[in-house]
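S.K.: Here's my sequence, what's the structure:
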Amino acid sequence: MGAEWVLNSQREHYMKELIEALTGDRCDIGF
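M.R.: Just a heads-up that it's a prediction; the model follows:
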């Protein structure tokens, strides 16, 4: 149960970082 929660929170954090990186790049490029 605890391990699953850690996995889920890590995945959420990874997705947030990924989205921020993508949107940041997109804003810089001007899409």
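
S.K.: okay, CA-based contacts and neighbour counts for the rest of this
M.R.: Fine.

S.K.: show me where this protein has helices.
M.R.: Secondary structure of the chain, counting by DSSP state H: helices at 2-29.

S.K.: Based on its surroundings, how many neighbours for T23?
M.R.: 13 (other CA atoms under 10 Å).

S.K.: let's see this one next to it:
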Amino acid sequence: SKTIYVGRAQKKEERKKILQHLFEERRKEKILKTQ
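M.R.: Now for the predicted structure:
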């Protein structure tokens, strides 16, 4: 069960990175559009 927990933790971190990346991309798009 320990490995499953580690896998879940990694997935959580990955998801966080992906969400942050998407957020950054959208923010950049907004900045480009407003300029």
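
S.K.: mind listing what E13 of the second structure touches?
M.R.: Counting by CA atoms under 8 Å, 6 or more residues apart in numbering, E13 of the second structure touches no other residue.

S.K.: Tell me which residue of the first structure matches up with it.
M.R.: Mapped onto the first structure by TM-score structural alignment, E13 of the second structure lines up with S9.

S.K.: ok, its match to G2 of the first structure distance?
M.R.: Between S9 of the first structure and G2 of the first structure the computed distance is 11 Å (CA to CA, to the nearest Å).

S.K.: go on, T23 of the first structure?
M.R.: T23 of the first structure is 32 Å from G2 of the first structure, by CA to CA.

S.K.: And G24 of the first structure, by the same measure?
M.R.: Applying CA to CA to G24 of the first structure and G2 of the first structure gives a distance of 33 Å.
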